[in-house]
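Asks: sequence? don't have it. structure:
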């Protein structure tokens, strides 16, 4: 290999020698602090990594890759880090009433000019983390930028050729790609952030959801949820309703400004999740051109294959992560896990939520809750907590609670939505996708009472889903509830409402919004 060819060679580090021989090193990090330091230690990477960083060659750490540079972290009960930057990494303060993990698009307060952030300007970048480092006199010369979430935390560091970000540039759209390009090549100019820029802080997220299943020809298509009729009669017979190819739609939504894209695999390959090669390929192809977070749900559970070999939920999730997913969504299995936990009060460590959260962090685990309204005339008629509803039941009932369901809404379980949300948070979930079977497809707005009941009961972010039909519905859910994000599907697929129209309406209403 010629020197010119070698200078453009990109390899994945597999040995200590790879680190020491690198000309540039990018250290992305996903997961928990303790597990990451354990991997570095077992592979004898710790000292070579310190040696490389101190050598003056270009280095870029991302998310956990930044946190590991500090002296230590309070995560996992307290773990020592690489000790490059003074200070410890601590958890966000949930007593402030802000959802944790800190998930979404936040602004950067640049403390000084540096090559890494030279092209960002006022654009937001994507964060997903529960722990953060804070600025102090001891690390002042390292801090390149801070962000605000219940207080200032360090969002980027730079000293010499050592660069690192708490956010994910690879998931931060065009702004993130500019950051990576600035690390690789000197920029021609520096874009100065406006002193009177747009609203600062964490934006409310707009998420595009794609229900994916195989059609009669075996191709994966975007359709409707499996609790509904996904077939329609045409001149050639009954076929699966096809609203588009998943990779193409995901690419369209990225261009149109979606803050995240969620794939819900309603075929699910439920008997053999690791055989779900078509969906894995969708993730691989989508991640090549979609630079915002990707979530996938359907079949994320442990199973035993035809040869009698057991595969844990962590094995299944790991394959999706390797294929390009940033988060996995767990549905029915989360309900069963919560019921067992509430009955015994014991965390076994064997549930999908616990396994994946332990290895990848709570921010990688989304629990999808599918409740339906149960009306009662009087709160005394049920042992469940009820709300006085502004939407009376069919017989004029003025009270209701929300029963959780499984199997696409076909079966109910003896647990309400608020109780389930609290339980899965305790088990390690980092986010809740809150659907509402009663409202899905109706287009008359989110169930604000449900969203507020759940979001006010937990300290993790809640995504409102089901019922969006117009831009004002997004405004309503953000102004009336504690939702951190809102999700829609059909109205985007059918171009009844555009993501751009939703965001423009939110911005005019004073709701913090990310623009591309």
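Replies: Structure received. This structure is a prediction, so every number in the text was calculated from the model and none was measured.
Asks: When you work out contacts or count neighbours from here on, use the C-alpha atoms and nothing else.
Replies: Will do.
Asks: any idea how far the spatially most central residue of the chain is from residue 222?
Replies: With the centre of the chain defined as its mean C-alpha position, the nearest residue by C-alpha atoms, centre = their mean is residue 327, 5.1 Å away. Applying C-alpha to C-alpha, to the nearest Å, one obtains 19 Å for the distance of residue 327 from residue 222.
Asks: And stretch 471-487, end to end?
Replies: The straight-line separation of the ends of stretch 471-487 (C-alpha to C-alpha) is 12 Å.
Asks: Same question for stretch 456-475.
Replies: Counting by C-alpha to C-alpha, the length from the leading to the trailing residue of stretch 456-475 is 18 Å.
Asks: That one: which residues count as buried?
Replies: Using 16 or more other C-alpha atoms under 10 Å as the burial criterion, the residues of stretch 456-475 that qualify are 456, 458-475.
Asks: Give me the helices and strands touching the longest strand along the chain, please.
Replies: Taking DSSP state E as the criterion, the chain has its longest strand at strand 365-376. Under the contact definition 3 or more C-alpha pairs under 8 Å, 6 or more residues apart in numbering; DSSP states H and E, strand 365-376 sits against strand 327-330, helix 352-360, strand 399-406, helix 417-427, strand 431-434.
Asks: Which positions within that strand qualify as buried?
Replies: Residues of strand 365-376 classed as buried: 365, 366, 367, 368, 369, 370, 371, 372, 373, 375, 376 (neighbour count, 16+ other C-alpha under 10 Å).
Asks: how far away is the second one from residue 53?
Replies: Separation of residue 366 from residue 53 (C-alpha to C-alpha) stands at 35 Å.
Asks: Also the fourth one?
Replies: Plainly put, residue 368 is 41 Å away from residue 53 if you go by C-alpha to C-alpha.
Asks: Comparison target, given below:
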């Protein structure tokens, strides 16, 4: 039999890796039984999620021992993310669960005092090995398809700190905040990346192609460890993400379209009558997503704004959109809307975890939870801030990792003249007075697409969701949506101070300057926009060029293989 095999241990998005291999025109087989591992000529172990659950699944499926035998056989092995971490003795994430014990050392949690965790986004790798005979202190040649100075997509809370004891294993390191960790391992037949090449655009596809072409087996005697010059030590080159958002719904003809509205109204009103007309149609979801990938978007977010009610889970239109998008788009994909417990028309029940699993298997990397997050936090607060363990946030984060759970917040301002009139909610001063000259406000969370306000504020919501295990906040603002007047900096600053997880700014972008302002004044990790990208009013590349001219780190586009 032989050939290339993929080891899917049952968690996360492996469809994107399969699509990347198809894009590179390589055939592969799935590992379906332990014997397949030893049968393989090349093996890739992609991993997303918790170290402990990965190792427990490997053990329960009887994959662990054949995997160790395979690696020791000298045949090419590539591990991605958890596929790298599994080679170590253990992880702080699950201290009582042993790894494969091939490489000495422990995977450790990032220090949260100087940065958001998870480490989620595009960061640079610094090659610490070079081919004998090359005299450059800062090599520019490719190492296993990895180009010095290129950024790749990372999403993890735990990493292997770089130490002298790991020199013989380390091909590249990356710095996040003040910490330097091992981002690429290479020794003999082993090549592992902490980043996700299948989500790192064309730069990542080059790494996969290098391994598949046989460059994954290199004798370490042909390489030397670089003596580090202080001037070329790795720096924190974590870039700001620009995210394109696609609101998807059915129009009046039953077609799936990307739409966008003013203050959440997605229907046209062109005759001055005030009567809404047809749903705005700004393009087909799959075609637009591919366009944004080619234009340099760092992530794509689909928001299912009608939830396609009364559809059986397996027939949801968004599943097909994700499957088709992930065939040609090699950056992270997030899906929001409908991530909750559902009952099919025939009465069959599906938990939120089941729904998320279907989306991950269809090509999503993250799921975004909106209204259900509000309801979960209301119960959490009513239960004296005790975790129930059964919310969508908790169950999905436990199974797939916190980085897979995004909380989408739709707040609106409520002006007050005194904190006493805010019903105990988190009040902040504002530079934009209310209708009666109020200089204080709190942000009320809403549900059902902004149609219903709840007695809970944004501060309560985001801090509780972080406690439940969420890995990122998508922070909208109903007052700013569709205005092109810039992001709500006061809201974003307040939320950024409240949590230690990444925050995406959303709602209000209208010009390149708005992206600069939100990054500089709030230090937010990412900024999202929709309408200005759909209508080509502000191209993504224009935003990135503008930011680069002002020394804000963004990812350069690599447009071809």
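Replies: Structure received. Computed from a predicted model, the values in this text were never measured in an experiment.
Asks: follow-up on the earlier one: can you add distance to residue 7 of structure 1 and give the helices and strands packed on strand 365-376 of structure 1 back as a markdown table?
Replies: What follows is those, written out as a markdown table (distance: least, C-alpha to C-alpha, whole Å):
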| stretch | distance to residue 7 of structure 1 |
| --- | --- |
| strand 327-330 | 34 |
| helix 352-360 | 33 |
| strand 399-406 | 53 |
| helix 417-427 | 46 |
| strand 431-434 | 42 |
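Asks: right, and those - which one's nearest residue 239 of structure 1?
Replies: When these are ranked by proximity to residue 239 of structure 1, the top entry is strand 399-406, at 25.2 Å, counting by C-alpha to C-alpha.
Asks: just the angle between the closest one and helix 417-427, please?
Replies: Following axes from the mean of the first three to the mean of the last three C-alpha atoms, to 10 degrees, one obtains 50 degrees for the angle between strand 399-406 of structure 1 and helix 417-427.
Asks: helices or strands next to strand 399-406 of structure 1 in the packing?
Replies: Packing contacts for strand 399-406 of structure 1, counted by 3+ C-alpha pairs under 8 Å, 6+ apart, involve helix 332-344, strand 365-376, strand 387-388, strand 411-416, helix 417-427.
Asks: corresponding residue for residue 367 of structure 1 in structure 2?
Replies: When structure 2 is aligned by TM-score structural alignment, residue 367 of structure 1 is paired with residue 407.
Asks: what's near enough to touch its match?
Replies: Contact analysis of residue 407 of structure 2 by C-alpha atoms under 8 Å, 6 or more residues apart in numbering lists 368, 369, 370, 373, 462, 465, 470, 472, 473, 474.
Asks: can you pull the contacts of the fifth one?
Replies: Contacts of residue 462 of structure 2 were listed using C-alpha under 8 Å, 6+ apart, and they are 407, 473, 495, 498, 499.
Asks: Mind telling me what it corresponds to in structure 1?
Replies: Matched across to structure 1, residue 462 of structure 2 falls on residue 421, judged by TM-score structural alignment.
Asks: swap in the second one?
Replies: With TM-score structural alignment defining the correspondence, residue 369 of structure 2 maps onto residue 330 in structure 1.
Asks: Isn't that match up against residue 300?
Replies: Yes. At 6.0 Å, residue 330 of structure 1 and residue 300 qualify as touching, with contact defined as C-alpha atoms under 8 Å.
Asks: shared neighbours of those two, anything?
Replies: With contacts defined as C-alpha under 8 Å, 6+ apart, the residues adjacent to both residue 330 of structure 1 and residue 300 are residue 352.
Asks: which residues in the stretch 401-516 of structure 1 form strands?
Replies: Counting by DSSP state E, counting those that start in this stretch, the segments of the stretch 401-516 of structure 1 that form strands are 411-416, 431-434, 462-464, 485-488.
Asks: With the stretch 1-150 of structure 1 instead?
Replies: Secondary structure of the stretch 1-150 of structure 1 (DSSP E, counting those that start in this stretch): strands at 25-29, 59-63, 70-73, 79-80, 85-91, 102-106, 109-110, 125-129, 131-133, 143-148.
Asks: Tell me which of those approaches residue 281 of structure 1 most closely.
Replies: Comparison of the strands of the stretch 1-150 of structure 1 against residue 281 of structure 1 by C-alpha to C-alpha identifies strand 25-29 as nearest, at 22.4 Å.
Asks: That closest one vs structure 2, mean deviation?
Replies: Averaged over the aligned pairs, strand 25-29 of structure 1 sits 0.4 Å from structure 2 after superposition, using mean C-alpha distance after the TM-score superposition for structure 1.
Asks: quick one: that strand aligns where in structure 2?
Replies: Under the criterion TM-score structural alignment, strand 25-29 of structure 1 matches residues 43-47.
Asks: next one: stretch 443-451 of structure 1
Replies: The counterpart of stretch 443-451 of structure 1 in structure 2, using TM-score structural alignment, spans residues 484-492.
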